[in-house]
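Visitor: When you get a sec, could you give me coordinates for this:
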Amino acid sequence: MAGTLGPGARARAAAMLLRLALDQRLDDFWRKIAPGMTRNAKHRMLCLEEYTDRETARRWRLTWSALSGVCHHRVSELPPVPTEIHTRLLEVNALLDALDRAPADTVTTRVPAPGLPAGRTTAPAPSACAPPPRGPRTAPSIPKPAPPPGHGAVPAAPPATGNP
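Guide: From the prediction side, this is the model:
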């Protein structure tokens, strides 16, 4: 039959539908907390950790990224196999359930605007992600990687002179 899709096209279509389900549920989640978050796709996932547990946020990003990679057709890559799509389906269902079980108090919690620091005369811009209050949280310092040996900065060329 000329009108049927091959297994690769069906698998990519299923991956697109699974990713769409994640996107729509995340939009619904953010509409309850901060309606402006539905306009910025990247921040929606980055701020999710502040409203759910770390593991759910990590799994959400990994699953969304994997599905996004499958959705983009690349000639040099094989399409996903049905078992991979089935595994992603199970993961998406688990993630949707986990987001439904997010603590109800985070939906109604609003963080008050911070006071002005000493010497500041204007209020800071509102944050895209206002997490519920938690204990102090510090991120580990990650050093900036240095260039490999022998690949340092290229010295500037000497200024050109008028003599040939």
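
Visitor: Please make it C-alpha for all contacts and neighbour counts, starting now.
Guide: Will do.

Visitor: Look at R101 and say how many residues are nearby.
Guide: R101 has 10 neighbours, counted by other Cα atoms under 10 Å.

Visitor: I'd like the structure of this one too, to check against the first:
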Amino acid sequence: MSASPETLVTAADCLLRPTPGTVHSLAPGLRARAAAVLLRMALDQALDAYWRRVTPSMTLIGKHRMLCLEWYAGQDTARRCRTTWSALSAACHYRACELPPAPAEIRTRLLEVTGLLAALGTATVTGPTP
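Guide: Okay, here's the model as predicted:
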């Protein structure tokens, strides 16, 4: 069973802004990294759903779907998608010599993913744009 992109974004938001009075068993950096993983999963699922609507064969190779997005969804959406996906990927990886991502940085990415979910969900394309 897989959660919808919207559910993943909501779960990431709960990790970044836990309810007051909750006992925090995870450090803020660890919660931010977990939220980044959820946000990247949400973005991946939104991209898969977008390509299933446009051309199902594009969901097979992740690199192709990112490269071709510019021609189908527009330059701005493609640029935002690449930038956000790359930043979230970097935040997901654990490196012993680096600090974990800041919760404020991941909150910014959460807003960007929310915007991209809307952009990819409402984009109706009949073919590549010149």
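
Visitor: Break down structure 1 into its helices, ranges please.
Guide: 7-33, 41-46, 54-71, 82-100, 105-108 (DSSP state H).

Visitor: Report all helices and strands that the shortest one contacts.
Guide: Judged by 3 or more Cα pairs under 8 Å, 6 or more residues apart in numbering; DSSP states H and E, helix 105-108 of structure 1 is in contact with helix 7-33.

Visitor: so where is the helix it packs on in structure 2?
Guide: Across structure 2, the stretch matching helix 7-33 of structure 1 (TM-score structural alignment) is residues 28-54.

Visitor: and the matching stretch, how far from structure 1 on average?
Guide: Superposed on structure 1, stretch 28-54 of structure 2 shows a mean distance to its aligned partners of 0.6 Å (mean Cα distance after the TM-score superposition for structure 1).

Visitor: JSON lines for the helices of structure 1, including mean neighbour count?
Guide: As requested, the helices of structure 1 are exported to JSON lines (neighbours: other Cα atoms under 10 Å):
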{"stretch": "helix 7-33", "mean neighbour count": "18"}
{"stretch": "helix 41-46", "mean neighbour count": "14"}
{"stretch": "helix 54-71", "mean neighbour count": "17"}
{"stretch": "helix 82-100", "mean neighbour count": "15"}
{"stretch": "helix 105-108", "mean neighbour count": "13"}
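
Visitor: For P133 of structure 1, which of the ones you listed is the nearest?
Guide: Proximity to P133 of structure 1 (Cα to Cα) singles out helix 105-108 among these, at 9.5 Å.

Visitor: and D97 of structure 1, what pairs with it in structure 2?
Guide: So, by TM-score structural alignment, D97 of structure 1 is matched to A118.

Visitor: Format the helices of structure 1 as JSON lines; extra columns: distance to P131 of structure 1.
Guide: JSON lines is the format used below for these (distance: least, Cα to Cα, whole Å):
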{"stretch": "helix 7-33", "distance to P131 of structure 1": "10"}
{"stretch": "helix 41-46", "distance to P131 of structure 1": "11"}
{"stretch": "helix 54-71", "distance to P131 of structure 1": "13"}
{"stretch": "helix 82-100", "distance to P131 of structure 1": "16"}
{"stretch": "helix 105-108", "distance to P131 of structure 1": "8"}
